[in-house]
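[1] predicted model and sequence below, questions to follow.
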Amino acid sequence: MFTKDGESTLWGQFFLQEKRFQHSQHVARWPCALEDAAATLCDAAPVKVLLFRKVTHLQTLLSRRARHEKLEEAIQDALQVHRYWNDTYGRFILDCVANHDGLPPRIQSWYVVLAGHWHLAGLLLADMVEAVDKAQMGREAHRLFRQSSRLIWKLRKQNAYAVANLGRCSSPHVDSSFPKGPEFHFAVNKGALLTEPWTVVLIRSFGKAGYILLDSISSDGQRGQSNVEKDVSSSEAEIQCGFCIRALWYLGRKSDMAYLVATALSNALKNKIKIRNAAAPPPLTKTFSAPDTEQSDTEFLGQYLSPNLLDDETFAFSFSPVSG
């Protein structure tokens, strides 16, 4: 249950002010002491929950067709949390990705799970802002500014590529340092992403990022023409999408849903590459099934990766009222 709007906003502002004060005392960058790294990740976890709270609140307002003032205020509150994370913890997470195999296994597992959740919240925020703008329920001036600044595109690009990088470095590989640590059971010690106890969240994170990257790949080999990626070649998006698929394959060891999402993404990607690489347009015969397969795979992905948080028990967070 959400508190009243005023209490919720006050709680969020007070929370971020307190975090800013703590952050001003120390800024962790890797390499650093294990205790400092753990403290930074522990400090970042509530901010992740706060963003999910803001995104869910925005969807609640949207479903109730709230006034545009309330919607714009909710969008700005969510974006403020997103900016705060990037300014405060973003560099440390990038340090962890760049030095993944040099991190202690405990830190590898912790930051991968935390960042995987965070970037999913960022992708869902982009979906909610897009829904508000498409319905023209916010202020027109703000909507036009978001369009001109390509806000939704930037949110999706930043978070989708960040998730792909998590898949690249945290999936099991030959030279991985993770299995050498004694902290984890042998069933999950092949790679950091396998230690996630709430597997469905990482499935949604890698699946949604992969779907976004897939949507940016043009079948004719030109630059992607979707609302996600227009400035890089399709080949780069293919590589990043492949990292998401690889992560989902490994999560498939724990979850049948991860296997299904990985299969759907892989088939859709292969079909796009097949059509692009074909020397001639595919014959219009009943034996050619690639377009139908791609459609069924993308439809499945679109339905499973729907941004509706209100009907999804995975994100049914329960928040206690703020005592006054």
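    On my side now, so go ahead. Fair warning: this is a prediction, and the values are worked out from it, not measured in the lab. Numbering: from 1, shown residues only.

[2] for the rest of this, base every contact and every neighbour count on C-alpha atoms.
    Noted.

[3] in space, what's closest to the residue nearest the centre of the chain - neighbours in sequence excluded?
    When the chain is reduced to its mean C-alpha position, the closest residue under Cα atoms, centre = their mean turns out to be residue 120, at 2.7 Å. In space, and not counting its chain neighbours, residue 120 is closest to residue 205: 4.9 Å by Cα to Cα, 6 or more residues apart in numbering.

[4] same thing with residue 269?
    Take residue 269 and drop its neighbours on the chain: the residue closest to it by Cα to Cα, 6+ apart is residue 214, 6.6 Å away.

[5] so that neighbour makes contact with residue 236?
    No: between residue 214 and residue 236 no contact is recorded; they are 10.8 Å apart, counting by Cα atoms under 8 Å.

[6] in contact with the residue nearest to residue 269, which residues?
    Residues in contact with residue 214, defined by Cα atoms under 8 Å, 6 or more residues apart in numbering, are 237-238, 241, 265, 268-269.

[7] which one (most neighbours) among these?
    In terms of neighbour count, residue 241 stands highest of those at 31 neighbours, by other Cα atoms under 10 Å.

[8] okay, pairing it with this:
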Amino acid sequence: MLGVRPEAPEEAGSVDSRVPSLSPPRSGSTMDVSPGATAALRGEVVDNVLLGQKVAEAHMRYTVTQDLFRIYHDSMENNLACWVTEQTCPYSVFRNAPGTNAREHMPSVKWRGGSAKWEDRFCAQACLLDRAYSHVRERKLTAIEEKNVSHAFHKAIMAFAMQWARRKTDRGLKSPNSGIAKATEDCWNEAYRSLQICAGVESIRVLYACLIFGLTARPRPCPSDHELLDMARMDEESSPFGVFSSQAPSQRKHAASIPSVLQELLDADQATEFLEHAARQLRMIRNKLEERKIHRGSCAAESHGFGTHELDTFNLIFWMGVVFETVHSPVFKRPIVITEEDCAIHIPSNSCAFNDPLPSYSSSAAAAAAADELQQKLPLWGDMLLQQRAADVDARKIEPGSFSTFEDIAEIISEAATIKTLLFRRVSQLQASIREIAPADRVERFIQETLRVIGFWDRSYGQHMKQYMQQHDSLLPRLQSWYCLILGHWQLGVLLFCEAVEEADQGGLSPRCRLEHRETSQSVTRLRMRTALAACNLAKACLHTHKKDPTSVEPALFHDVFQPAALLFEPSTTLLVRLFTKAALLLIDEISEDECEYMMLDPSKSLIKQHVNLCIKALECVGAVTNVAVLMASHVSQKLTQAISGAR
């Protein structure tokens, strides 16, 4: 536990033996106070004053630390409890054991939706797993390494939580208190330096801290906000495309694009290099565990302090890393670190009992050959996840129109998170094929596979999400925070997919027949516009959340900083910033399209203004966490004003 627990106050009327009485001598007293005694008395008083100050400072540090841990817990741990569970983790030991029923053997998830108590499960498990991993590393960390790792681990969590320390004004650009802004920046910089120092240490805590810090928004100095907006205007004026241009529709989309100066800020909003470092460490450790299992056998592993329980815990953290990297790589258009082969699921073959020890091998080549015989490698990103979720949907027998229990809704949202991850993986595969200028049939295969995932979502989990938006106020706060973020991520993934398809078609990487069909049917344009409007509806729903009754004596379910809206629970703010910015600019761009289907239904442009304003409000809400959202909100507002005035 960070900080120092404050000492309990003494009972009223008690006398501290360390503090002498300062009352004057009684009348007629013959006691003489020498100069030396007076000096000693003053020294004791000063010592006690300093002691009181130290206790007060320690108490304040303890309180702040506990407050920040609560914020970390309510955002990160709260969402991980939905995104990464034993039931949805494809690497679960119990799920992949031959001849077993996964749901019978896997630990049950106790959602505890109405309870204010929630363990920091992943944080604690990372610490315990790191201790057990010393048996795999075959050495304990040195005293200096332990100190550096512990410091970096805590600083990463503190830097993550400090994002919510911002406070916003009522009007204009939102800006935090200068003291809080300085503290946030200092904490981020210290975490950055601490993780760099530990970069070479093989530790579960280090890679977990890198995963957390990789999602943390980089602090931006507020005084430069107006200057950046001026630079954005200059950037637009120098652009070859005006707000309204006579260019073809495929080119005119650039009119409402994000200026390069703001795009650079958006791309640099998170230290994604730490996510990549964590992904490399996870890949390396998983390979080491597989080799260890081949050389020693699973029973031998149990006797060396890293058994089935520890392996299953690592698999959860590995799946957490896969989810984080899979979602963020296509957003930043970066290559995937944990490749398709690295993500393969290792399943023991039926010829080998699950807990039987494997024979030892003298060479890695022989061990690798034995591994191929004694286990199967199932590709994760094929049809497996779709088949599993389809089976879950069929077995549940819950109609989207019917309202369910907390546990049922939580299970549905958790399963939907897996399909959301699959969508981002498909988008990443499509982006990679475009970068590599792959053959047209391969590019088209990724497009069709992504459309298949989208179609499955629309028929299943998408129907449930619509119900949750309609009945948002009836849901418990925890469910609100879960479904809003999953749905927001999904919508961003669909918009990224539409951008990739458009890039492939314009670059001539698609088969001619498919390209002509998409142009004729406008299927991608319709999908993108439908998703942008859905993002506006999501903003309308999740800008509100439950507020604690001031007369209630029950403890608050979440920290006060999350009270304004469910959007504020997002651990990775760049996802929401990009979603609402893209959705708003797409709608603004349609104002110039007087003959488009949407504008024909809204000739007065009142509806489009309402939808864009919802995105602006959502960006301003997220601006309580990151200044980049504030800048994007201001940019979108300016574009809306220009578009409305230019269309008259």
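    Great, that's in hand. Just so you know, these numbers come straight off a predicted model, no measurement behind them.

[9] picking up where we left off before, any idea which helix or strand carries the counterpart of the residue nearest to residue 120 of the first structure in the second structure?
    Residue correspondence, TM-score structural alignment: residue 205 of the first structure in this structure matches residue 579 in the second structure. Taking DSSP states H and E as the definition, residue 579 of the second structure sits inside helix 573-589.

[10] that helix vs the first structure, average offset?
    Its matched residues in the first structure lie on average 0.9 Å from helix 573-589 of the second structure after superposition (mean Cα distance after the TM-score superposition for the first structure).

[11] hmm, who's touching the following helix or strand past that helix?
    Next helix or strand after helix 573-589 of the second structure toward the C-terminus (DSSP H and E): helix 597-601. Taking Cα under 8 Å, 6+ apart as the criterion, the residues outside helix 597-601 of the second structure that touch it are 590-591, 593-594, 605.

[12] in the second structure, where's the longest helix?
    For the second structure, the helix with the greatest residue count under DSSP state H is helix 35-72.

[13] ok, residue 191 of the first structure - contacts?
    Counting by Cα under 8 Å, 6+ apart, residue 191 of the first structure touches 170-173, 176, 178-179.

[14] out of those, who has the most neighbours?
    Of all the contacts of residue 191 of the first structure, the most densely surrounded is residue 178 (26 neighbours; neighbours counted as other Cα under 10 Å).

[15] my read is that residue 209 of the second structure contacts residue 150, right?
    No: taking Cα under 8 Å as the contact criterion, residue 209 of the second structure and residue 150 are not neighbours in contact, 9.9 Å apart.

[16] quick one: which of these two has more around it?
    More crowded of residue 209 of the second structure and residue 150, by other Cα under 10 Å: residue 209, with 27 against 17.

[17] how close does the more buried one sit to residue 249 of the second structure?
    Note on residue 209 of the second structure: its distance to residue 249 of the second structure, by Cα to Cα, to the nearest Å, is 45 Å.

[18] one more: residue 183 of the second structure?
    Residue 183 of the second structure is 47 Å from residue 249 of the second structure, by Cα to Cα.

[19] more neighbours: these two, which one.
    Higher neighbour count among residue 183 of the second structure and residue 249: residue 183, with 15 against 10, using other Cα under 10 Å.

[20] distance check, the more buried one against residue 623 of the second structure.
    With distances taken as Cα to Cα, residue 183 of the second structure is found 18 Å from residue 623 of the second structure.
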